[in-house]
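# A predicted structure for the sequence below; I have some questions about it.
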Amino acid sequence: MIDDDARCPCGTGETYAACCGRFHRGRPAPTAELLMRSRFTAFAAGDEAYLLASWHPSTRPSSVDLDPSLRWTRLDVHGTTGGGPFDTEGGVEFTAHWRGPGGARGTQRESSRFRREDGRWFYLDGTAA
């Protein structure tokens, strides 16, 4: 769990409570980018339940098994397409940085697709960029 007063891991500079914490507590993310940021923060916090809940039912796996040896440390958003409050589809390209055992470091660059249904954004799928 992340302290409400700590800086949010997604990189906005806001506190967790003012940023992704509100989405983790049930408020819908208004844009695809904010949903993506909240999912990154869920990876950083080990919140598998939120990852599943924010995944579109048509592509959602039955479970998510996070690697506890990886620490997600930084998120860089490179660009978005659509994904606004009045759109039904959107895309976000980003790089997520991690640290692993023995000081190993790495990144995951992805182009993700999102869909909004009934006022809620969902992660649909992603491809390595």
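It's in.
# contacts, neighbours, all on C-alpha from now
Will do.
# Spell out the residue ranges of the strands in this structure.
Taking DSSP state E to define them, one finds strands in the chain at 71-82, 89-99, 105-117, 120-128.
# Which of those sits closest to Asp4?
strand 71-82 (17.4 Å; C-alpha to C-alpha).
# relative orientation of that closest one and strand 89-99 in degrees?
160 degrees (axes from the mean of the first three to the mean of the last three C-alpha atoms, to 10 degrees).
# how many neighbours does the nearest residue to His97 once chain neighbours are set aside have?
Leaving out its chain neighbours, the residue that sits closest to His97 by C-alpha to C-alpha, 6 or more residues apart in numbering is Thr107, at 4.4 Å. By other C-alpha atoms under 10 Å, the residues close to Thr107 number 14.
# let's bring in a second one:
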Amino acid sequence: MKAATTHCPCGRTDARGRPMTYAACCGRYLDHWDEQPAPDAESLMRSRYSAFVLQRADYLLATWHAPQRPPSVDFDAGARWLGLEVRSARATGDDTAEVEFVARHRIAGRAVRLHERSRFVSEGGRWFYVDGVFE
């Protein structure tokens, strides 16, 4: 992926409605986790979507809240991610938030639609994915 020119997998647009580059969007979090954590739950959720697209298990595990973190992340072989729609993002407390989204992908020619309401927590200035409820 040419980060400077490639559109970010999460589909975020800038103030003018133009697609953001990977480097200006999720790349800064995925590629620099130690120095630049996602600033809010929506940015973390978007960067985790990009991590699924790019099969970055390291980032997914690092951003999973420790009590719920699985020992590993498996990716569907041949999955082709088609897009992300953020439906809502809201604070649910001082250090908690919820993001509702729909992610679409294809596996073996079959369309898959993942509709989830995800919960996030902030600890020590970093946001973490806690869990989600499928809708």
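Yep, it's here. The shown structure was predicted, so the numbers you read here are calculated from the model rather than taken from an experiment.
# Overlay them and tell me the TM-score.
Laid over one another, the chains give 0.92 as their TM-score (TM-score structural alignment, normalised by the length of structure 1), with 125 aligned residues with a C-alpha RMSD of 1.3 Å.
# on that earlier part again, got CSV for the strands of structure 1, with distance to Phe23 of structure 1 too?
Putting the strands of structure 1 into CSV (distance: least, C-alpha to C-alpha, whole Å) gives the following:
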stretch, distance to Phe23 of structure 1
strand 71-82, 17
strand 89-99, 18
strand 105-117, 15
strand 120-128, 11
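# nearest to Arg25 of structure 1, of those strands?
So among these, strand 120-128 is nearest, using C-alpha to C-alpha, at 13.9 Å.
# picking up where we left off before, can you check which of the strands of structure 1 gets nearest to Ala6 of structure 1?
Once the strands of structure 1 are compared by C-alpha to C-alpha, strand 71-82 is nearest, at 13.8 Å.
# Have a look at how far, on average, the closest one is from structure 2.
When structure 2 is superposed, strand 71-82 of structure 1 averages 0.9 Å from its matched positions, counting by mean C-alpha distance after the TM-score superposition for structure 1.
# ok, and what's touching that strand?
By C-alpha atoms under 8 Å, 6 or more residues apart in numbering, the residues outside strand 71-82 of structure 1 that reach it are 9-11, 33, 37, 40, 43-44, 89-100.
# Which of these are buried, as a PyMOL select command?
Here is the PyMOL command that selects the buried residues among the contacts of strand 71-82 of structure 1 (16 or more other C-alpha atoms under 10 Å):
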select buried, resi 9+10+11+33+37+40+43+44+89+90+91+92+93+94+95+96+97+98+99
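# re earlier: can you say which of the strands of structure 1 is nearest to Leu51 of structure 1?
Using C-alpha to C-alpha, the strands of structure 1 put strand 120-128 closest to Leu51 of structure 1, at 8.9 Å.
# Have a look at how far, on average, that closest one is from structure 2.
Strand 120-128 of structure 1 sits 0.3 Å off on average (mean C-alpha distance after the TM-score superposition for structure 1).
# and that strand, which stretch of structure 2?
Aligned by TM-score structural alignment, strand 120-128 of structure 1 falls on residues 126-134 of structure 2.
# and what of stretch 71-81 of structure 1?
Mapping stretch 71-81 of structure 1 onto structure 2 (TM-score structural alignment) gives residues 80-90.
# buried ones in stretch 65-72 of structure 1?
Buried positions in stretch 65-72 of structure 1, judged by neighbour count with 16+ other C-alpha under 10 Å: 70-72.
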